[in-house]
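>>> Mind looking at a prediction? Sequence and model below.
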Amino acid sequence: MSYDNIKTRKPYEITNENRSQFIGYTRELTLLNRTIDIKLNDFKTFITTAIQQAPKTVPDKIDKLLINLSRLANNPSSDIEINPVKDYALGYCVDENEFKYYLKYLDEINFFKQNRGSQGYKITVDGWKKIQDLSIIKNVSEQCFIAMWFTDEMNKVYLDYISKAIERAGYKPMIIPDVKHDNEVTSQILAEIQKSKFMIADFTGQRAGVYFEAGFAKGLGLNVIWTCKKDWFDNKEAENEGEYKINDQWKKGIIKEERHTHFDVNHRQFILWEYDAKEKLNKFEEDIYNSIVEQFGEGPLKSKGNQDSK
């Protein structure tokens, strides 16, 4: 893949500074086998996501390069074929010269070596140890980010059941209350997702923000626990009393709304919940708790709590 011909047209033009971040993010998604389907009206959001996730410092770029190189290896001892002209995006580099500079450094510290007499490279044992260390650092987070719709009912479900399941499992719930999504708040949300070990995304209400945040988490490689209120998942049409606007006048009446998850996510294994009985909500809490422990084990706050109780 060559990146020199990637251009954008106004009003979605990106600066040279952000170009390497956009290209690097796209290449990384490809390595992770993520589907890249960017509609024109989503392009600015995609660029924002790329800039947020991209490594900014030289050490972070080198770490990211080493991780991405490992994704090219079929097994620890396999050769890796790279071409600086085509592959400089692996390190979110501006050009091939920056890429070669980082490769030289990885060679000097014995993390990545070129095979004698060939264009192939290998990650050394020391390199694989470093990759494991980077993975451990990422996974020591005690935080779970929750993406959800903010209504009185959902707030109660979060406080009484979702957050309790997270805390019982030994993790800290992180939620950012519903406010106007300006650039500052969006940056805060993305930063907290990046600091999290995993996410719980509840699709009740089919909020666009939940879809975006869950997609961002998946792009980072985080596991997402998918939840939804049953009557918002079962592809039903609901009728509710409400207000609607006709000819600039507000009127009261029955509003029909379609309730179903988007086909991009409805094949996931969802934990469904119902609000009509406490027993069902207790089961919802237990299902979340079990899912967390099965996927991630008990969190660091669980051990801390046990020590404090002694």
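Perfect, thanks for sending it. Numbering: from 1, shown residues only.

>>> use CA for all of it now, contacts and neighbours both
Noted.

>>> does the nearest residue to N18 once chain neighbours are set aside count as helix, strand or coil?
Among residues not flanking N18 along the chain, I51 sits closest, at 6.7 Å (CA to CA, 6 or more residues apart in numbering). Under DSSP: H, G, I helix; E, B strand; the rest coil, I51 falls in the helix class.

>>> And I51, how far from V224?
Separation of I51 from V224 (CA to CA, to the nearest Å) stands at 22 Å.

>>> any chance you could map the strands in the chain?
Counting by DSSP state E, residue ranges of the strands within the chain are 80-81, 112-114, 120-123, 143-147, 172-174, 198-202, 223-229, 236-246, 249-259, 270-273.

>>> Does the last one pack against any helices or strands, and if so which?
Translated: strand 270-273. strand 223-229, helix 230-233, helix 278-296 (3 or more CA pairs under 8 Å, 6 or more residues apart in numbering; DSSP states H and E).

>>> about what we covered before: my read: the residue nearest to N18 touches S20, true?
No. Judged on CA atoms under 8 Å, I51 makes no contact with S20 at a distance of 9.2 Å.

>>> Who has more neighbours out of these two?
S20 (23 against 19; other CA atoms under 10 Å).

>>> re the thing from before, find the residues that touch each one of I51 and S20.
Here I51 and S20 share no contacting residue, scored by CA atoms under 8 Å, 6 or more residues apart in numbering.

>>> Spatially, what comes nearest to the residue nearest the centre of the chain if we skip its sequence neighbours?
With distances taken as CA atoms, centre = their mean, the residue of the chain nearest its centroid is A217 (1.0 Å). Leaving aside its sequence neighbours, A217 sits nearest to I193 (CA to CA, 6+ apart; 6.5 Å).

>>> The structure to be compared is supplied as follows:
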Amino acid sequence: MAKSRQLEPRLSAWIRERFEAGADIPEVNSNTLEEVAKILPDYKVAEKQLILLRVFERRTAFPGQAIDIHPNFDFPLAWAAGEEEFLYLLRSLIDRGLVRRTDGPSDLTDSFVFKVEITANGWDFLDQHSRPSVISDQAFVAMSFSPELKSAWENAIRPALTKAKFRPYRVDAEPHIDRIDTKIVTEIKNSKFLVADVTQQRPGVYFEAGYALGLGIPVFWCVRANDLQNVHFDTRQYNHIVWTDENDLAEQLYLFVSAVIGTGTAI
């Protein structure tokens, strides 16, 4: 029961965020709830403040515009547990000089609706913490480029993501003239989620997955069954798709992505 109460705000926030972005909202039922729960982020206070500021950014048509905020309705947008936490996050943004209220005092005790605008400092802060829109059909794939795992990419991961109507992207799969590190960072930012197959324990895969997590981008962890015992201790708490062969990996990955992210729009 306690676990259900802890999950409910995050689930509401996840659904509301996807609705606001115009993204597909997959069906959540008793069969998929457990898998969805495993990948829902549990944001820290500072992360929730940034998420709320980005909400204001999305709703602002031009700098200096005041927008309406309804805490009792909008609290899921900040991944807050309720109106009280939402107001705390909003006060924090005001105290930090990133947002100001334009229709009254900053104590936020006199109304159910507030008009706020992003300050010049707020716009600078957003520039420093920029990330792309959550609407993307690209799925970044981080994995070992070893010939031994070529079949896992070609016969499992790529077709599974394509079946879910996402565009699988692996940094070695298309020609480019960019620095490889710059290309990786850019394409992770441009992706809706990341698939990290840690089989063979490549440090680069862990780095790319960690970078995605830092941006709030969902990560699907995969590992071949005979390498499960070698998974790094820092990531063992995450649910892994443990696969035995390409067919197993393809089936599990497709089901996980469909249950948690939904269906993309790539043809």
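Thanks, I have it. Note that this is a predicted model, so its numbers are computed, not measured.

>>> How alike are these chains, TM-score-wise?
The TM-score (TM-score structural alignment, normalised by the length of the second structure) is 0.58; 188 aligned residues with a CA RMSD of 4.0 Å.

>>> Serialize the helices and strands packed on strand 270-273 of the first structure to TSV and add fields for distance to R259 of the first structure and mean neighbour count.
Converted to TSV, these look like this (distance: least, CA to CA, whole Å; neighbours: other CA atoms under 10 Å):
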stretch	distance to R259 of the first structure	mean neighbour count
strand 223-229	10	20
helix 230-233	5	19
helix 278-296	20	17
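
>>> Dump those into JSON lines; add distance to I162 of the first structure as well.
Shown next, in JSON lines, are those (distance: least, CA to CA, whole Å):
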{"stretch": "strand 223-229", "distance to I162 of the first structure": "10"}
{"stretch": "helix 230-233", "distance to I162 of the first structure": "16"}
{"stretch": "helix 278-296", "distance to I162 of the first structure": "6"}
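
>>> So for I136 of the first structure, which of those sits nearest?
Nearest of those to I136 of the first structure, taken as CA to CA: helix 278-296 at 12.6 Å.

>>> when you compare where that closest one runs with where strand 198-202 runs, what's the angle?
In terms of direction (axes from the mean of the first three to the mean of the last three CA atoms, to 10 degrees), helix 278-296 of the first structure departs from strand 198-202 by 150 degrees.

>>> roughly how far is helix 278-296 of the first structure from the heart of the chain?
Here the centre of helix 278-296 of the first structure is set off from its chain's centre by 22 Å, with CA atoms, centre = their mean, to the nearest Å.

>>> for stretch 299-310 of the first structure, same thing?
For stretch 299-310 of the first structure, the distance to the chain centre is 28 Å (CA atoms, centre = their mean).

>>> in it, what counts as buried?
G299, P300, L301, K302 (16 or more other CA atoms under 10 Å).

>>> what's near enough to touch whichever residue in the second structure pairs up with the first one?
Using TM-score structural alignment as the criterion, G299 of the first structure maps onto G264 of the second structure. Contact partners of G264 of the second structure, counting by CA under 8 Å, 6+ apart, are D24, D137, A164, K165, F166.

>>> give me the number of residues near the residue lying closest to the third one once chain neighbours are set aside?
Distances taken as CA to CA, 6+ apart place T263 nearest to A164 of the second structure, at 5.4 Å, with adjacent residues excluded. Neighbourhood size, T263 of the second structure [other CA under 10 Å]: 20.

>>> Pretty sure T263 of the second structure sits against R167.
No. Counting by CA under 8 Å, T263 of the second structure does not reach R167; the two are 11.3 Å apart.

>>> Which residue numbers in the second structure does stretch 142-153 of the first structure align to?
Stretch 142-153 of the first structure covers residues 137-148 of the second structure once aligned (TM-score structural alignment).

>>> Just the endpoints, please. Distance across the matching stretch?
End-to-end span of stretch 137-148 of the second structure (CA to CA): 28 Å.

>>> cool, stretch 47-58 of the first structure as well?
21 Å.

>>> Name the surrounding residues that touch it.
Contacts to stretch 47-58 of the first structure, defined as CA under 8 Å, 6+ apart, come from residues 18, 21-22, 24-26, 61, 64, 92, 187, 190-191, 216, 220.

>>> List the contacts of stretch 207-219 of the second structure.
With contacts defined as CA under 8 Å, 6+ apart, stretch 207-219 of the second structure is touched by 39-41, 131, 142, 184-185, 188-189, 191-196.

>>> Now it: buried residues?
E208, A209, G210, A212, G216, I217, P218, V219.

>>> Could you check how far the residue nearest to N18 of the first structure is from L190 of the first structure?
Taken as CA to CA, the span from I51 of the first structure to L190 of the first structure is 11 Å.

>>> Over to L103 of the first structure?
For L103 of the first structure, the distance to L190 of the first structure (CA to CA) stands at 30 Å.

>>> Neighbour count: these two, which is higher?
L103 (20 against 16).

>>> looking at it, A37 of the second structure is touching R5, isn't it?
No. Between A37 of the second structure and R5 there is no contact under CA under 8 Å: 12.0 Å.

>>> Which one of the two is surrounded by more residues?
Remark: of A37 of the second structure and R5, A37 carries more neighbours, 15 against 10, as counted by other CA under 10 Å.

>>> Spatially, what comes nearest to that one if we skip its sequence neighbours?
What sits nearest to A37 of the second structure in space, not counting adjacent residues and going by CA to CA, 6+ apart, is L7, at 7.0 Å.

>>> for E167 of the first structure, same thing?
Nearest non-adjacent residue to E167 of the first structure (CA to CA, 6+ apart): P173, at 7.1 Å.

>>> Trace the one you found over to the second structure, please.
Match for P173 of the first structure (TM-score structural alignment): P168.

>>> Tell me which residues touch that match, please.
Per CA under 8 Å, 6+ apart, neighbours of P168 of the second structure: Q138, A139, F140, V141, R158, L161, T162.

>>> contacting residues around the second one?
Yep, that's A139 of the second structure we're talking about. Applying CA under 8 Å, 6+ apart to A139 of the second structure gives the contacts L161, F166, R167, P168, Y169, S191, K192, F193, L194, V195.

>>> Indicate which one of the strands of the first structure is closest to E98 of the first structure.
Here strand 112-114 is closest among those (CA to CA), at 16.0 Å.

>>> residues in contact with that closest one?
With contacts defined as CA under 8 Å, 6+ apart, strand 112-114 of the first structure is touched by L103, L106, D107, G120, Y121, K122, I123, T124, G127.
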